[in-house]
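> Structure here, sequence nowhere to be found:
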């Protein structure tokens, strides 16, 4: 019986090779930021309000004209097929059936059109801008034509974080495992059989562009060779290619929130990339209040990194966030049970959120702001 996300994490650790588990669960350098995300969320408390009518409880919210069943969704997770083949499609399908949003990573392993078709709910496209902007233009065009509803520009990866566990394992693509990795893979025969039948994961949405091959594009993404000349003025370029909402993911500094407002960004995602980039970065929940002081209610502000329980989502909403996104928790469910595992994880978090709201005396997400201490 799995009662919480930690149970799913334990199950994932048992059914994945060590190098895959470490890829999903690990962080940058000493993993201090990774630990801060959880520690700061756990330390935060809320004050329940008494004698409040919660008999007509609703967790639903409206975002960009679409209704979400609850104020959380699935964060982009790159290279998720190493967890389970067709992972993007399976997770997107589970999110859509639950009435929750799904963000597809640029580093996905399934064609973006296929993922969009599988997702019944809100589906957003995450974008990395690499040195070859023609590749970004191609993804933008395809995502718009496929019907993705919002664009999520990720800005916290100008260079790849120093993920020591991946380096020690020799985990990289193209995948050429040495003796130790082969033994690791052989220790999980079910995982190995699924991977053998599906073939080596590829970044299938990185199409060849003028002056760059697909292989070069994949190498650039793996090396995190991003366009470090990308600046706020380039928002105009994104607007010219994308007609829907544009969000910035990776904001931690209040002045960047102010800049986002000045440049007409439609939403923010407060994120430290799950502790996988800058190890000395603050936790996202500690950065949220200063950003909300700038943004107030002008645009929706979302948050990710470290969210494991419905109570975590409630804490974020109490301090002003519109919603939260979960990454690792979904990957753990996917590892354990495929689409069904993702559905179970999302359902578990939804149940925890409902129970937390009732105990706090909050009949709807908007009521949670009254529970700040």
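Right, received. Where do you want to start? All of these numbers come straight from a predicted model, not from anything done at the bench. Numbers count the residues shown, from 1 in each chain.

> from here on, contacts and neighbour counts on C-alpha atoms
Fine.

> Tell me how far the host helix or strand of residue 195 lies from the chain's centre.
Under the criterion of DSSP states H and E, residue 195 resides in helix 189-198. Chain-centre distance of helix 189-198: 25 Å, with CA atoms, centre = their mean, to the nearest Å.

> And the contacts of that helix?
15-17, 82, 84-85, 185-186 (CA atoms under 8 Å, 6 or more residues apart in numbering).

> what does stretch 313-324 give?
Here stretch 313-324 makes contact (CA under 8 Å, 6+ apart) with 41, 44-46, 71-73, 285, 288-289, 292, 296, 300-304, 307, 353, 356-357, 365-372.

> okay, pairing it with this:
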């Protein structure tokens, strides 16, 4: 079946369609990881080691998938993760994803380096969304962005701590996004790639403007394209940040604080000690330090260490509602998905994200029923085995 005529049923289906629709450098930006992409592969492969325990002859005529995340009612234990440069994947993609998330009853998280601004996302609806931020060298900018977010109704801050330096991503180097391509390479990854994807060029390249980092536009007035913004952001990443800086952040942010990028029980405890109500077990989708453990394999030790004191979520490798079930069984309050919704919005826009979230919920509900549980709270370590 031709890919473009495929009726998508899974994350992989959306990925295949997105690969056809996107210029190569953008697809690789979303699809790729650091170095040899070992951790990227581990993130998904390690889910298959978690075996659901099927149970029969239970009354599963009514299965409820709803729960709470960060004090917010959600239709299932899932949120859309922040995706940098999301608006390059589809026309005003973050807006489309927010609409789909609202309709599905799950939280949407806006990235610091999104194309659409906080203000544009807030205008979608009065339903709250989460905001992700990095620690920038200029603390005045951090404070100002936080004030903007608060004024727009954001009450959950997802603070990323695993980006002191940017991981070595070979695909981005080859495509010129990381600045390492030759002049010929930049032509191949730029204009020629655009011309070979005329639908994307018209819908996103022309109709999807402006291609600025909406949240940062006023701080980088000379920038005219995402590459220039990336360079500015790269120079703003503060490699000197410690938990003392998170304590400062806690003192200036009035809402709930999630620390994203924890990959050890020790760091999770430090995050809670610095004032975080939630921690997100994450290796940045395999995009930072290659060779580290998968997020799902680290989850149980983090839950054991801080699960009584803080909400524990995870991201990385979640590709289905069955994976959501597996993560919940290992103690996660919920999961965040990034690549999945990025592929879906690139493939089918808002309808793609809606279809993806509908599939996730059906898969999650099916896994619950076939494992004999009817409420999210009943999903425990007894619902799975590990190989």
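The structure has been received and is ready for your questions. Bear in mind that the values here come from a model prediction, so they are computed numbers and not experimental data.

> quick one: TM-score?
TM-score of the superposed chains, computed with TM-score structural alignment, normalised by the length of the first structure, equals 0.94; 370 aligned residues with a CA RMSD of 2.1 Å.

> hmm, back to that, could you pull out the buried residues of whatever helix or strand comes next after the helix holding residue 195 of the first structure?
Proceeding N to C from helix 189-198 of the first structure, the next assigned helix or strand is helix 214-222, under DSSP H and E. Neighbour-count burial for helix 214-222 of the first structure flags 214, 217-219, 221-222 (criterion: 16 or more other CA atoms under 10 Å).

> which residues in the stretch 51-200 of the first structure form strands?
61-63, 66-68, 72-74, 102-104, 123-127, 150-154 (DSSP state E, counting those that start in this stretch).

> mind checking which of those is nearest residue 279 of the first structure?
Comparison of the strands of the stretch 51-200 of the first structure against residue 279 of the first structure by CA to CA identifies strand 150-154 as nearest, at 17.4 Å.

> Over in the second structure, find the residue span that closest one aligns onto.
Counting by TM-score structural alignment, strand 150-154 of the first structure lines up with residues 156-160 of the second structure.

> same question, stretch 22-35 of the first structure
Using TM-score structural alignment, stretch 22-35 of the first structure corresponds to residues 28-41 of the second structure.

> Ends of the matching stretch, what's the gap?
Using CA to CA, to the nearest Å, the end-to-end distance of stretch 28-41 of the second structure comes to 15 Å.

> And for stretch 94-114 of the second structure?
End-to-end distance for stretch 94-114 of the second structure, by CA to CA: 7 Å.

> now it: which residue numbers in the first structure?
Residues 88-108 of the first structure are matched to stretch 94-114 of the second structure when aligned by TM-score structural alignment.

> dump the residue contacts of residue 160 of the second structure.
132-135, 259-261.

> Could you find the closest non-adjacent residue to it?
In space, and not counting its chain neighbours, residue 160 of the second structure is closest to residue 260: 4.7 Å by CA to CA, 6 or more residues apart in numbering.

> now swap in residue 9 of the first structure and tell me
residue 332 is the one closest to residue 9 of the first structure (CA to CA, 6+ apart), at 5.3 Å.

> Aligned to that neighbour, what sits in the second structure?
Match for residue 332 of the first structure (TM-score structural alignment): residue 343.

> right, and the helix or strand after the helix or strand harbouring that match?
In the assignment (DSSP H and E), residue 343 of the second structure maps to helix 339-370. Tracing the chain C-terminally past helix 339-370 of the second structure and defining elements by DSSP H and E, one meets strand 384-386 next.
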